[in-house]
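Enquirer: Curious how this folds, go ahead:
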Amino acid sequence: MSAHVFLHLCHEVGTSLEVGTRRDIMDIINTLANQMRTNLMMTSGSRREGFRLVESDLDVMYWPNSYRVIWELYQSHYYNNLSKELILCDGSESRPGFTLLYLLSPRLYSELQRACVRMKNRHYISSSKHRQIKCSAESQRSTLHGPCVGRHHGMLGYDLAHCFASDIWPPSASSWIDRSHSWPPSHIVDDIVKRGCHFVAIGHKLEKHEQNEWRISFSLAEQKLVYAMNHFQFLTYGLLKLILNRIINNGLGDDDKLLCSYHMKTAVFWAIQQNIIPQWCPHNLLYSSLTCFKLILKWVYEGICPNFFIPSNNMFLSNIYGEAQNFLFIRLYELYKMGIQSMLETLSITSCNECIDFIRDPSISSCADEDVLFSEADFDIKLFREVDNQGSFSVSNVQKCIQFLHIIEQMIASPLTQNQDIMLQKLTNSVLQNLAFMLPLNTYTQENKLKYRADKISCHFLKFAAKFGCISDVLYLAMYYYKTFRYTEALAIIEVIKVKLSQPYVMHNFNVDEEMYTEAVGGQSWSTKMGQAVAWNIKLNNNILYISELRPEQQSSLQNDVPYLYIPPFVMLYMLEIFAANM
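Expert: Okay, the predicted model is just below:
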């Protein structure tokens, strides 16, 4: 039965190859973003970990590169005070996992000065003031959510946390280094420790300094630990998330949810490191999941959930106690008595007849080989969807575009996975397309040398993007020709694209005849497949004017905080054809 559920979880959560692809793409996006910014950033949350569930979230952490947090005064010698402004921890009155932060040498007119409060003759940075300042600087539709500012990027919601970084591992987490013998491997431990930690703007609810305290965040370390899991451990974590979201917390409001995904992840971390589960494999999947569930049940019964890095930090202390604790324990114990089979039948992953038949008839055999789950076309659909979803950068001007292209040029020379290679190819095309429409060209004339040169460069960029992009990318060139009054050239391109888009093997919006697709491009490189058999929606940055006819749609989208306008390729094709033919 475990092996059968393993296969269904590979469908729901992803195979090891799928998850690895998602992580590769998110990693290269993260690296690119940091190269483009003065301040540093890191994506975290379940999407960064490799999940693509309906409930999967994305967190983005930003921290100013000009500030660093230290634990002891002597550590100030590690830094050049001219380039870094130092912040000192003061955890003398805080619970484990929390601290106060104060500026060692506050600058009179710095933005951070506005977030400071005066205590003990020092300038302490108030977490609540810092949150409020950052939230007021965001969109009007932004809302405070714990230490984060809630935002939307198109259809995707995400939490934005403005924080501070320390290059030094917290002394209170030194015990984690000492007990990390069996897992994770020593090189991962070393990498985690040398990267330090972060501080997010939220205090402990039971502390008198709650409004001013900061929580120590191990988001980077946790991401590396999730990456260090084998796929069976990751699927166990995934199954626990499904049980949490679709059974335990189902129907509850946000304020009534006592358990969260972080507790599930913590249980899996402890189970792996303490060797509670003798063997992580498909046939042991239900046992490992039930073991972690029992660990959480034990924690709820005792009212103690030890943080994985700082065990003295009880993560249940502020919300799981008294009547709420009793209610949650009864709820979890009832689920435990019902058994894992009942939980599986409740989950959508067991809704298919094959799995239900298996549960009711153990004589049915099951193969635990994830390689049999997806065809080549299936995997390509998932890859290209991921690339398309991530394949744009919000670059606001020509200079940023040029900077972006220089960074990509440098990255191409570094070791890249095939997934990252195709991601950089898509990003390059996207920037070239945007850049072509941002160059200062209003009318087409041979007499104005500057405009002629800009036009020539724009055409070159769009032809290059079309050569290395997907089939529908040629429509950007047709759109540019229409914009610059070259209607005959636009119509000629449209006729060529019509033929290409009409081929029966072309993947339209991630739908395809798998047999014909495989026959046409099976076994080819992803770059070749993208250029010969893939068409995705035309994605227009609403801050760039492409053609005047689309201005109302773009302005309407911007008013609703929607950064991009998506147009199906055939819609764009026939729209341009009608416009150009009537000129």
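
Enquirer: alpha carbons only for contacts and neighbour counts from here, please
Expert: Fine.

Enquirer: Need the three-state assignment for residue 99.
Expert: Each residue gets one of three states, and residue 99 gets strand by DSSP: H, G, I helix; E, B strand; the rest coil.

Enquirer: Could you do residue 304 as well?
Expert: Once three-state DSSP is applied, residue 304 turns out coil.

Enquirer: okay, now it: neighbour count?
Expert: Under the neighbour criterion other CA atoms under 10 Å, residue 304 is assigned a count of 19.

Enquirer: Look up how far residue 575 lies from it.
Expert: 62 Å (CA to CA, to the nearest Å).

Enquirer: Before we compare anything, build this one as well:
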Amino acid sequence: MMDSEESERMSFLLSRLLEKDIGTKEEVDIRRKTVLFKEQFDNANNENHSIFNTGSSAEGFALRGSDNDAMIVDKTIMTVNSKHQIPSDSKHDMVLLLRDANNCQHGHVELEIAVWRRCKQPLYKSFHPVGSRTFISSDIYREEHVKHALNLGFNVASHGPSSGADATGTNAAFDVVHAFHCPVWPKDAIEWKTRKRLYGWPTETVLIKIIEGGCHLVPIGDKCSDNTLLQWRISFAYAERLLVHSLSHSQFKVYGLLKIFLKNIKVRLEAISKEEEILSSYILKTVIFHAVENTPETFWKEKNTFTCFWFCFSILCAWVKAEYCPNYFIPKNNLFKRHIHGQNKTKLLQLLSEIHNMKWMCLSVGTYVKPSIMDILLNKSHQADLMQNQTLLQSEALL
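Expert: Below is the predicted model of the structure:
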């Protein structure tokens, strides 16, 4: 059992080690700027579509297996909340009207065609009449894009709202989501817009930028619903990328440690549920957002690295016990509703309780990192190297 002084010393070493694996603040900033520059370059002369990079790489990670996901946004499609918002001079190929989706969790909508001039085949094949009105089917739209990619020779499969390809010997895993942009902040997330924030995160500047950026609509329904044919999920990918980029480097490293930890227990999680991912990196992103919003920035110091990680882990454990993981933007949307209950919940709690009892030694679990984080931290030679790297960094900062 470590006393507070030893825990702070080990936390400092852990922070240094994470800096080696995740990168310095400068290195992470360069990765992000590279992604943003390429994104701007790719979108500069494209009138019909824009690319928005998502996933770990866009967040600034370069961990083994970091995904290179992207949304392809159809700029010829306009989405509005009411017919009164349709501009008389609109030159969009199609205008879609957002409608409340029935029999599903908050955070999903249906898309009714309000104006139609022209559209490409995947969208046209997705038309679904309901009485005198016509809607766009998310299920058909998604699968039409998968078929199109297969016809072009790409080895892809439907994965959530996206067309996904698994990692091979030469290529990293990637997911491509075909989405529509909604310029208006969704009414389901009004609470997030007006939420009282005791510690000023996100800042007013980031908050305004997020709200002005609106959201996206991706072709997947509520998996807990009996009929997903017309349901589209509201995606906050734009907001999430801004929020991750607004984290301090210490907070970002703890987020990285959570992702490494998830990879380390992946095999054991798969033993609990082979059919689907029982814990995802998105859940951990939700954890870090809630944790950062509800703590002062002074909490996130290098000497508290493990304490911050443990705080996040405790939030996760509490959510699993409650069978409720509140979506960060729409708390009424329970991200655990589908699969954290019954035997899945019991087995997951057993695993998390076992890890909780290990305290610091939980960093020795798994095979993703070899030697394990704890093995490195307890090695005197590695400790000396980590301290020396810190001394060099301090020296360079003084120049």
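
Enquirer: In contact with the equivalent of residue 133 of the second structure over in the first structure, which residues are there?
Expert: Residue 133 of the second structure maps onto residue 122 in the first structure when the alignment is built from TM-score structural alignment. Going by CA atoms under 8 Å, 6 or more residues apart in numbering, residue 122 of the first structure touches 102, 103.

Enquirer: Quick check: residue 122 of the first structure vs residue 103 of the first structure, distance?
Expert: From residue 122 of the first structure across to residue 103 of the first structure, the span is 8 Å (CA to CA).

Enquirer: again with residue 314 of the first structure
Expert: In terms of CA to CA, residue 314 of the first structure sits 28 Å off from residue 103 of the first structure.

Enquirer: What of residue 569 of the first structure?
Expert: Note on residue 569 of the first structure: its distance to residue 103 of the first structure, by CA to CA, is 54 Å.

Enquirer: more neighbours, these two?
Expert: Between residue 569 of the first structure and residue 103, counted using other CA under 10 Å, residue 569 has the larger neighbour count: 23 against 20.

Enquirer: counterpart of that one in the second structure?
Expert: Counting by TM-score structural alignment, residue 569 of the first structure lines up with no residue in the second structure.

Enquirer: Let me know whether residue 569 of the first structure touches residue 534 as I believe.
Expert: No - Residue 569 of the first structure lies out of contact with residue 534 (CA atoms under 8 Å); the separation is 11.0 Å.

Enquirer: show me the contacts for residue 51 of the second structure.
Expert: Residue 51 of the second structure sits next to 39, 42, 43, 70, 71, 72, 73 when contact means CA under 8 Å, 6+ apart.

Enquirer: mind checking what it lines up with in the first structure?
Expert: Residue 51 of the second structure maps onto residue 41 in the first structure, with residues paired by TM-score structural alignment.

Enquirer: Tell me the residues of the second structure aligned with stretch 385-393 of the first structure.
Expert: Going by TM-score structural alignment: stretch 385-393 of the first structure matches no residues.

Enquirer: same question, stretch 197-217 of the first structure
Expert: Mapping stretch 197-217 of the first structure onto the second structure (TM-score structural alignment) gives residues 215-235.

Enquirer: Next, the distance between the ends of that stretch.
Expert: Terminal residues of stretch 215-235 of the second structure lie 6 Å apart, using CA to CA.

Enquirer: Work out for me the element the closest residue in space to residue 364 of the first structure that isn't next to it in sequence sits within.
Expert: Spatial nearest neighbour of residue 364 of the first structure, chain neighbours left out: residue 358 (5.8 Å); criterion: CA to CA, 6 or more residues apart in numbering. According to DSSP states H and E, residue 358 of the first structure maps onto helix 353-360.

Enquirer: again, but for residue 495 of the first structure
Expert: Taking DSSP H and E as the criterion, residue 495 of the first structure maps to helix 487-501.

Enquirer: against the second structure, where does the helix or strand that that helix is followed by fall?
Expert: Where DSSP H and E defines the elements, the next helix or strand beyond helix 487-501 of the first structure is strand 507-508. On the second structure, no counterpart of strand 507-508 of the first structure exists by TM-score structural alignment.

Enquirer: Repeat that for stretch 8-17 of the first structure.
Expert: The aligned range for stretch 8-17 of the first structure in the second structure is 17-26, by TM-score structural alignment.

Enquirer: Can you point out the buried residues in that stretch?
Expert: 17, 18, 19, 21, 22, 23 (16 or more other CA atoms under 10 Å).

Enquirer: Which of the residues you listed fall within helices?
Expert: Using DSSP state H, the members of the buried residues of stretch 17-26 of the second structure that fall in helices are 17, 18, 19, 21, 22.

Enquirer: quick one: which of those is nearest residue 231 of the second structure?
Expert: residue 22 (37.4 Å; CA to CA).
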